Each structure stands twice: as C-alpha cells, then as structure tokens.
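Asker: sequence plus predicted model, see below.
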Amino acid sequence: MSLSTGALETPGRGAGLADVFRSRFLLKLLVSKELKVRYRGSVLGLLWSYVKPGVQFIVFYIALGVFLGLEQSSRNPNGLPNYAIYLFSGIVLINFFTEALGNASRSIVGNGGLIKKIYLPRQLFPMASVWVSGVHFVPQILILIVACVLNGWRPGLLELAAAAAGFLIVALLATGLGLLFGAINVYFRDAENLVDMLLMIATWASPVLYSWVMVREQLGETVFNLYQLNPITVGVEAFHFAFWLPTTDGAEAIPPHLLSLWLSVGLAISAGILLLGQLVFRRLEGRFAQEL
C-alpha cells in the first residue's frame, strides 16, 4: 500500500495572504468581533474615532500653530497657510498607521486562545487589525474633506490619485510591519516595546507637524533625500498635496519630484516590506500554537 505525499502540507502553514483573500468571510467576522470587543461597555462607541483625533489635533494646533507660530498670520507671514488643514491631513494618516501597526503587532498574542484551539489562516489576525483601523480612518477622512471643501477645496484627478497612492503606501507599510512584528512578538515579547518606540517616532519622523522645507534647510539636500525614503513621509506629503495645497493660493511648493519619483519609491519600499513581513510570518507561524 503506497501513500501519496503530493497533497500533504506542513502543519500550521498556509498560502500566505492568498488565504486571507480566500477567507474573506472569516476576515469580516474578525473585524466585526474586534469592533464589538473594543467598544463593549463604551458610552461613545465609534464616536471615539472623532474624539481622539480631535483632541490630538487641538493640542498640536495650539502648541505648534499658535504658540510656536507655524500658522500663517499677519504677525507671522512666514507660517503655513491653512495650517489647521495641513496638520489634520497628516494626523489622520499617521493615526491610521499607528493604530494599524500597534494592534497588528499584538494581534497574534492577543488571539492566542483562539489560535491554540483551531486552525485558521494566521494572517487574518494582523489583517483584521489593519481593516479595523481603516474603519476608524473613514470618519476622520470625511471630516477632513468637509473642512477642505469649506476652505475652497476643488480637487482634480491628480490630487485624488495622489491621496489614494499615499494611503496605499501607508497601508502596505503598516500591513508588512504588522505581519513582521506580529510574528516576532510570539517568540520575543520585547517586540511590543520596539513597536511602541517606532510609533512614538513615526509622528516626528514625517512632515505631519512641520514643513518638509525645514528638513531640507536645516539638514541639507543629502539628508533630505534619505528622509524622503521613509514611506510615511511620502504618504503624508501626498496627502498634503491632495488636501491642503488646493486650499491655498498655490504659492507653497511640494517636495521636488514627489509625483514623478518619490511616490513610486515609497510604493516600492512598502511593497518590499510587505513581502519581507509575509516571508518572516510564514517562516515562524508553524510554531505559534506551541509558543503561545
């Protein structure tokens, strides 16, 4: 009696992100479960998606726009026009990234009880965290759009394409890093502390609160080009180009070669990190149940 091994697979390993696509219904259930668990017993519920970024925006706007003079005014003509929109367009994107990466990196350990009981594609858990962050991103971007329209925002196809590209770059980066640190965190819980430090740096390592011009003037062209290699930087600049720049008189310059070069570079780097995260995740996922 012969036994065919052609259809056998290594236990605990699937087809990677292809399993997520084939398990779309399970992904939907996990997203729904995360949202229900997160807001269980909460008075405001999903309204926290408005409150938290709103408070964050007010604090940064008063501290930087008013006290440090980044807002353009009659007393400070060298500030940024419509600094409130400039600031909020960066905040909504960086909030999506920090929430997605923070939750995705803890998703495997957080669902350890479920992983030890049944087998389902492990990639579903980090992906569900990214999708939940996307749900929270929607009301914030709607508020941004309303504010932009009230300030004369009339976007063209180029601006809309830039916004979509910026979001895609950051989403791919968050997913890739979420898979990477989510897998490593099962074996080394220090990964959570490393992610916390990265998230603390992320807001300041991209032009969310300040202008890219400051980086080039203070650090020079060479360092500025290295600064542009950060996909979050490119994503935030794309959002500024799409949402903030059309509300100004157009005198403000966008970073050199943003549309012709840096968007493609940012997309390539984010795609590469996604591939790396997927490879590491598939390499380590076979022993998740035992390690948890």
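Answerer: Sure, I can see it. Numbers count the residues shown, from 1 in each chain.

Asker: please make it C-alpha for all contacts and neighbour counts, starting now.
Answerer: Fine.

Asker: which strands or helices does the longest helix anywhere in the chain pack on?
Answerer: Secondary structure assigned by DSSP state H gives helix 157-187 as the longest helix of the chain. With contacts taken as 3 or more Cα pairs under 8 Å, 6 or more residues apart in numbering; DSSP states H and E, helix 157-187 sits against helix 83-110, helix 124-150, helix 190-202, helix 231-239, helix 263-284, helix 288-291.

Asker: buried residues in the fifth one, which are they?
Answerer: Spelled out, that is helix 263-284. 263-267, 269-271, 273-275, 277-278, 280-282, 284 (16 or more other Cα atoms under 10 Å).

Asker: now do the contacts for the residue nearest to residue 103 when sequence neighbours are not counted.
Answerer: Once flanking residues are discounted, residue 103 sits nearest to residue 129: 5.8 Å by Cα to Cα, 6 or more residues apart in numbering. Residue 129 makes contacts with 31, 34, 100, 103, 104, 107, as judged by Cα atoms under 8 Å, 6 or more residues apart in numbering.

Asker: of those residues, which is the most crowded?
Answerer: Among the contacts of residue 129, residue 104 has the most neighbours (other Cα atoms under 10 Å), with 33 neighbours.

Asker: surely it is in contact with residue 124?
Answerer: No - using Cα atoms under 8 Å as the test, residue 104 is too far from residue 124 to be in contact (10.0 Å).

Asker: about what we covered before: nearest to residue 162, of the helices and strands packed on helix 157-187?
Answerer: Shortest distance between residue 162 and the helices and strands packed on helix 157-187, using Cα to Cα, is found for helix 231-239: 5.4 Å.

Asker: residue 67: neighbour count?
Answerer: 11.

Asker: again, but for the one 3 residues further on
Answerer: Here the neighbour count serves as a burial measure; for residue 70 (other Cα under 10 Å) it reads 23.

Asker: likewise residue 120?
Answerer: Residue 120: 17 neighbours (other Cα under 10 Å).

Asker: for it, pull up the helix or strand it's in.
Answerer: Counting by DSSP states H and E, residue 120 is held by no secondary-structure element, helix or strand.

Asker: just residue 255 next, same as before
Answerer: Residue 255 is located outside every helix and strand, with elements delineated by DSSP H and E.

Asker: picking up where we left off before, and the contacts of residue 129, which is closest to residue 148?
Answerer: For the contacts of residue 129, the nearest to residue 148 is residue 100 (25.1 Å; Cα to Cα).

Asker: residue 174 is in contact with that closest one, correct?
Answerer: Yes - with contact defined as Cα under 8 Å, residue 100 and residue 174 form a contacting pair (6.1 Å).

Asker: what is in contact with these two at once?
Answerer: Common contact partners of residue 100 and residue 174 (Cα under 8 Å, 6+ apart): residue 130.

Asker: structure B:
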Amino acid sequence: MTQIDYSAFDTPGRGRGILDVFEYRYLLRLLIGKSTSLRYRNSVLGWFWSYVRPTVQFLVYFLVVGQILGLHKSVPAFPLYLFSGLVLVNLFNETLGAATQSIVSNRALVRKIYLPRELFPLAAIIGAFTHFLPQLAVLIIVSLLFGWLPSFASVGLVLLGMLLVLLFVTGLGLFFAALNVRFRDASNTVDIIRTIATWSVPVLYTWAMVYERTEGFRWLFHVWISNPLAVAVEMFHHAFWGALPMVNEASPAPANLGWPPEFGWHVAASVGVILVTLVIGQLVFRRAERTFAQDL
C-alpha cells in the first residue's frame, strides 16, 4: 500500500491564530478595501461624513461642557484640549464597533471557505482606522492654527497613543466578535461600552479633577488612569494641547498641565491590561470559531 506523506499539508481549521494573518496579507487588503468601499455606499456625502459626525459631536460637547458648565475658564485652549481627546475616543469607538460586527457582516465568506477568521476583525479595525485619519488631519491643522509646533516627542506620543488604542481594541474586538456570533446581545454590550468610554477618560474633564475628588481613595484614581484609553488620551493631550505656548505660559498654570502622579506606572499597567486582553480575546476567539459556520 502506498504511504502518503502528510507533512506538507496543514490540517484545516488549525493555525497560529492572529499570527496567520501575516500569511494572508493579500486577503487582508481585499477585506480592508471592501469595508472602506461599503462604508458610505449610496451615500450623498460619502467620505465627508468622516468630518461631519466628529464636528457635530465636538460642537455639542464644547457648548455644553465648555460654555454652559464653564470648563473653558480653567482649561486654556479648551477647544483643542477637547478635540485632541475626542478624536482618540472616536477611534476606539469606531474600531470596536466595526470589529464586533466583522464576523456577522462577512457570514457568507465564513460559511463557504476556510481562512483565518482573525482576518475579519483586523480588516474591520484597519478599515475604521482609515476613517480616523481625516479627523487626525483636522486636529493637526487646528493645532497649527493655535500655534502648535510639532516635535519628535509630540509625534512619538501621538504614535504611541494610537498604538495603545489599536492593540487594546484588537483584544476587545476578537473577544466581542466571537461572542457576537453566538450571542447577538454582545453588540448591545459594546454600544454601552462605547457610551461609557466617552465619559470614562479625561476628555470632558481633566485628570486633576478626578485626582482632587479621590483624595481619600487614591487607589481608585490609579485604577482609573491605568485604563489604556485614558493613558492614550493623556498622551494626545500632551502631544497637542500641552505643547501650546498659550497653555505653558498661562497664569496660573492649569492643574492638569503636567503628567498625572506616577504616570510611568500607569503606562506599564495599561500595557499589562492590553496584553491580558489580547491573550483572552485570542483564546475566546479560537475556541468560538469552531462553530462560527453553524451559528451563522
């Protein structure tokens, strides 16, 4: 009887998880193109919505929090402070929502052929990231109008802040994308998380306000600021708002101008949270993907 050597073949359905995505770069590009082309399909304004939605959101928060509640009095250049944090929160919300719906939205492909299922959440995240770039461009232009001068430090903080958010969303996206196939309530849970995200980081207020109100519970402040999204938002604030001459020369100096106390430990803690999220997200995704085709 002829012996067949199976060593050159891969067992279907087994792989290295998210690492296999690098071997399917061509498919990843196709999925990214598909997600970006369908996002504003049959839309009159098209890509212009990438500017309209954050602009309306910014105006509402600026009028309510800045003018009515008077935060602009204690925060110089408050519009830039608000906008620099808001664009990063929008990145988190957009990418997490897209990743959660990625498997369900591509049910036809998932049912018919085998390919690393992680391609779908990653393609959704990258596709949503491309729609974040126009907001980042507007932020840079507005910052220049305020007198911002870019430096290596500010550029590094911007890149590091985006990297933290994208890695954090990758772990959460894998987790909720898998759950959303079996339990469609996962998408509703993500909607709640996206709502909380806007208020759980120092965008509509400052970290100094939280620090002052947690004087008797300092551990609570450290837990709160160790949120990867909060750490990334502070990096954006220091990259754009904190580098403005009018902010540094303000008298008295804003209480939130410097880094939060022990911020280095908060950054380390946020990296730990991201690593744990990535591991849990990948494990849950690998376990759930066995029944994706049946559940869809």
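Answerer: That came through fine. Predicted, not measured: the structure shown is a model, and the values here were computed from it.

Asker: please state their TM-score.
Answerer: TM-score of the superposed chains, computed with TM-score structural alignment, normalised by the length of structure 1, equals 0.92; 285 aligned residues with a Cα RMSD of 1.6 Å.

Asker: what residue of structure 1 matches up with residue 135 of structure 2?
Answerer: When structure 1 is aligned by TM-score structural alignment, residue 135 of structure 2 is paired with residue 140.

Asker: burial of its match, as a residue count?
Answerer: 22.

Asker: now swap in residue 5 of structure 1 and tell me
Answerer: Counted with other Cα under 10 Å, residue 5 of structure 1 comes out at 7.

Asker: one more: residue 144 of structure 1?
Answerer: The tally of other residues near residue 144 of structure 1 (other Cα under 10 Å) stands at 18.

Asker: got a list of what it touches?
Answerer: By Cα under 8 Å, 6+ apart, the neighbours of residue 144 of structure 1 are 85, 88, 89.

Asker: in contact with the alignment partner in structure 2 of the second one, which residues?
Answerer: In other words, residue 88 of structure 1. When structure 2 is aligned by TM-score structural alignment, residue 88 of structure 1 is paired with residue 83. By Cα under 8 Å, 6+ apart, the contact set of residue 83 of structure 2 is 58, 139.

Asker: could you rerun that using 7 Å?
Answerer: Contact analysis of residue 83 of structure 2 by Cα atoms under 7 Å, 6 or more residues apart in numbering lists residue 58.

Asker: for it, give its distance to residue 272 of structure 2.
Answerer: Computed as Cα to Cα, to the nearest Å, the residue 83 of structure 2 to residue 272 of structure 2 distance reads 28 Å.

Asker: against residue 243 of structure 2, how distant is the aligned residue in structure 2 for the residue nearest to residue 103 of structure 1?
Answerer: For residue 129 of structure 1, the aligned residue in structure 2 is residue 124 (criterion: TM-score structural alignment). Counting by Cα to Cα, the separation of residue 124 of structure 2 from residue 243 of structure 2 is 33 Å.

Asker: again, but for residue 199 of structure 2
Answerer: Taken as Cα to Cα, the span from residue 199 of structure 2 to residue 243 of structure 2 is 24 Å.

Asker: between the two, which is the more surrounded one?
Answerer: Taking other Cα under 10 Å, residue 199 of structure 2 and residue 243 do not tie; residue 243 has more neighbours (20 against 12).

Asker: what do we get in structure 1 for residue 286 of structure 2?
Answerer: Residue correspondence to structure 1 (TM-score structural alignment): residue 286 of structure 2 is matched to residue 282.

Asker: which residues touch that match?
Answerer: 13, 16.

Asker: how near is it to residue 276 of structure 1?
Answerer: 10 Å.

Asker: hang on, isn't residue 109 of structure 1 packed against residue 188?
Answerer: No - between residue 109 of structure 1 and residue 188 there is no contact under Cα atoms under 7 Å: 10.8 Å.

Asker: more crowded one of these two?
Answerer: A side-by-side neighbour count of residue 109 of structure 1 and residue 188, using other Cα under 10 Å, places residue 109 first with 22 against 10.

Asker: may I have the distance across stretch 283-293 of structure 2, first residue to last?
Answerer: 18 Å.

Asker: the longest helix of structure 1 vs structure 2, average distance?
Answerer: Its aligned residues in structure 2 lie a mean 1.1 Å from helix 157-187 of structure 1 after superposition (mean Cα distance after the TM-score superposition for structure 1).

Asker: nearest residue to the spatially most central residue of structure 1 in space, please, no chain neighbours.
Answerer: The C-alpha lying nearest the average C-alpha coordinate of structure 1 belongs to residue 97 (Cα atoms, centre = their mean; 2.1 Å). Leaving aside its sequence neighbours, residue 97 of structure 1 sits nearest to residue 174 (Cα to Cα, 6+ apart; 5.8 Å).

Asker: what about that neighbour, how many residues nearby?
Answerer: Neighbour tally, residue 174 of structure 1, other Cα under 10 Å: 28.

Asker: contacting residues for the aligned residue in structure 2 for it?
Answerer: Residue 174 of structure 1 maps onto residue 169 of structure 2 when the alignment is built from TM-score structural alignment. The neighbours of residue 169 of structure 2, taking Cα under 7 Å, 6+ apart as the test, are 92, 95, 96.

Asker: the first one -> structure 1?
Answerer: Mapped onto structure 1 by TM-score structural alignment, residue 92 of structure 2 lines up with residue 97.

Asker: swap in residue 31 of structure 2?
Answerer: Aligning on TM-score structural alignment places residue 31 of structure 2 opposite residue 30 in structure 1.

Asker: that match and residue 130 of structure 1, how far apart?
Answerer: From residue 30 of structure 1 to residue 130 of structure 1 the distance is 11 Å (Cα to Cα).

Asker: the two: which has the busier surroundings?
Answerer: Neighbours per residue (other Cα under 10 Å) separate residue 30 of structure 1 from residue 130, with residue 130 holding more: 25 against 19.

Asker: the more buried one against residue 98, yeah?
Answerer: No - applying Cα under 7 Å, one finds residue 130 of structure 1 not in contact with residue 98, separated by 10.1 Å.

Asker: residue 18 of structure 2: what's its closest spatial neighbour, skipping adjacent residues?
Answerer: Once flanking residues are discounted, residue 18 of structure 2 sits nearest to residue 118: 5.8 Å by Cα to Cα, 6+ apart.
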